[in-house]
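Chemist: The following comprises the amino acid sequence and a computationally predicted model.
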Amino acid sequence: MAAAPLLLLLLLVPVPLLPLLAQGPGGALGNRHAVYWNSSNQHLRREGYTVQVNVNDYLDIYCPHYNSSGVGPGAGPGPGGGAEQYVLYMVSRAGYRTCNASQGFKRWECNRPHAPHSPIKFSEKFQRYSAFSLGYEFHAGQEYYYICE
């Protein structure tokens, strides 16, 4: 398998002394962390990229994007001459270390590099419980790994 961008996510959740203090101004909304998932993002090379998040934070993954005119900024193809497209997987630590997607499950497909207007964005909310039946539940102090093919 060719080298692909890697991302290591570490979910760190501080334990507040008083639960009400944890919900201070904006506390329930969380912060947003953006990752541009493409070959030009130097953070995603070699040992991967670690993002530390808290409960209620979001991770926004921006897929590769090229304008459809083929001219100007954002018009160029990825390495090898073609538009970059990836399938992103959440994997175990072993799957991450060996870049083996079969040790995990598919999360998203970045398969529309010429989407109109802007890149496709996927958002992951780091929450203990998900109201959505297909939502993922994250646990404090755990590490979560993403790789792509």
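Modeler: That came through fine.

Chemist: only C-alpha atoms for contact and neighbour calcs from this point on.
Modeler: Fine.

Chemist: hang on, Gly104 packs against Gly95?
Modeler: Yes. Assessed by Cα atoms under 8 Å, Gly104 is found in contact with Gly95 at 7.1 Å.

Chemist: longest helix of this protein?
Modeler: Secondary structure of the chain per DSSP state H: the longest helix is helix 93-98.

Chemist: buried sites along that one?
Modeler: If you call a residue buried by 16 or more other Cα atoms under 10 Å, then helix 93-98 has these buried ones: 93, 95-96.

Chemist: alright, now check it against this:
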Amino acid sequence: MSSVKVAVRVRPFNSREIQLLSKCVIDMSDKETYITSSSNQTYSFEFDFSYSSFDKEAVDYASQEKVYTDIGVEMLDHAFDGYNVCIFAYGQTGSGKSYTMMGKVNDLEEMGMIPRLCRDLLVELVKTERISNSTIL
């Protein structure tokens, strides 16, 4: 595990962007993110993870589960191995940080990173408690 991993995620258009007939200028392929400027120049950037959640019907659509499986599961494993872990979302207002981190808490498919981490943390603690016949307070 590296000390720091960087992931980027593209959200779908909001109602305002749809109404304005906005054009998506971001493409993603594996770890590569491509941004096309208004002058049609393309810039590429490489990250540890590049997620496209722009179109739910797309083959490469990144669901909440996909993002959690790639990032959250490893973090939880390292936490149980005794390492300190931290996850945070950074970006412009309306860019999808809250959705990625929290999602819709009462919807298993739309649940974000934090509720999934808490769920799996508690599941693992219950397993550990059963195996060791101890009580976790």
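Modeler: Done, it's in. Computed from a predicted model, the values in this text were never measured in an experiment.

Chemist: Please state their TM-score.
Modeler: Put the two chains on top of each other and the TM-score (TM-score structural alignment, normalised by the length of the second structure) is 0.28; 71 aligned residues with a Cα RMSD of 5.4 Å.

Chemist: follow-up on the earlier one: which strands and helices sit next to the helix or strand following the longest helix of the first structure?
Modeler: Using DSSP states H and E, the helix or strand that directly follows helix 93-98 of the first structure along the chain is strand 104-110. If you count contacts as 3 or more Cα pairs under 8 Å, 6 or more residues apart in numbering; DSSP states H and E, strand 104-110 of the first structure packs onto strand 86-91.

Chemist: Now for Val8 of the second structure, how many residues are close by?
Modeler: Neighbours of Val8 of the second structure under the rule other Cα atoms under 10 Å: 19.

Chemist: unless I'm mixing things up, it is touching Glu46, no?
Modeler: No. With contact defined as Cα under 8 Å, Val8 of the second structure does not count as touching Glu46 (9.7 Å).

Chemist: Flag every buried residue along the helix of greatest length in the second structure.
Modeler: Looking across the second structure with DSSP H, the single longest helix is helix 113-132. Going by neighbour count (16+ other Cα under 10 Å), the buried part of helix 113-132 of the second structure is 113-117, 121.

Chemist: mind checking how far Leu21 of the first structure is from Arg32 of the first structure?
Modeler: Leu21 of the first structure sits 20 Å away from Arg32 of the first structure, taking Cα to Cα, to the nearest Å as the criterion.

Chemist: So for these two, which residue has more residues nearby?
Modeler: Arg32 (15 against 10).

Chemist: Hmm, the more buried one is touching Leu59, no?
Modeler: Yes. The pair Arg32 of the first structure / Leu59 is scored as a contact, 5.9 Å apart, by Cα under 8 Å.

Chemist: related to what we said a few turns ago, could you name the helices and strands sitting against the longest helix of the first structure?
Modeler: Here helix 93-98 of the first structure touches strand 143-148, going by 3+ Cα pairs under 8 Å, 6+ apart.

Chemist: what angle sits between the strand it packs on and strand 86-91?
Modeler: Interaxial angle, strand 143-148 of the first structure versus strand 86-91 (axes from the mean of the first three to the mean of the last three Cα atoms, to 10 degrees): 150 degrees.

Chemist: how about the nearest residue to Asp27 of the second structure, chain neighbours excluded?
Modeler: Spatial nearest neighbour of Asp27 of the second structure, chain neighbours left out: Tyr34 (5.1 Å); criterion: Cα to Cα, 6 or more residues apart in numbering.

Chemist: Near that neighbour, how many other residues are there?
Modeler: Neighbour number of Tyr34 of the second structure under other Cα under 10 Å is 15.

Chemist: Double-check that it belongs to a strand.
Modeler: Yes. Counting by DSSP: H, G, I helix; E, B strand; the rest coil, Tyr34 of the second structure falls inside a strand.
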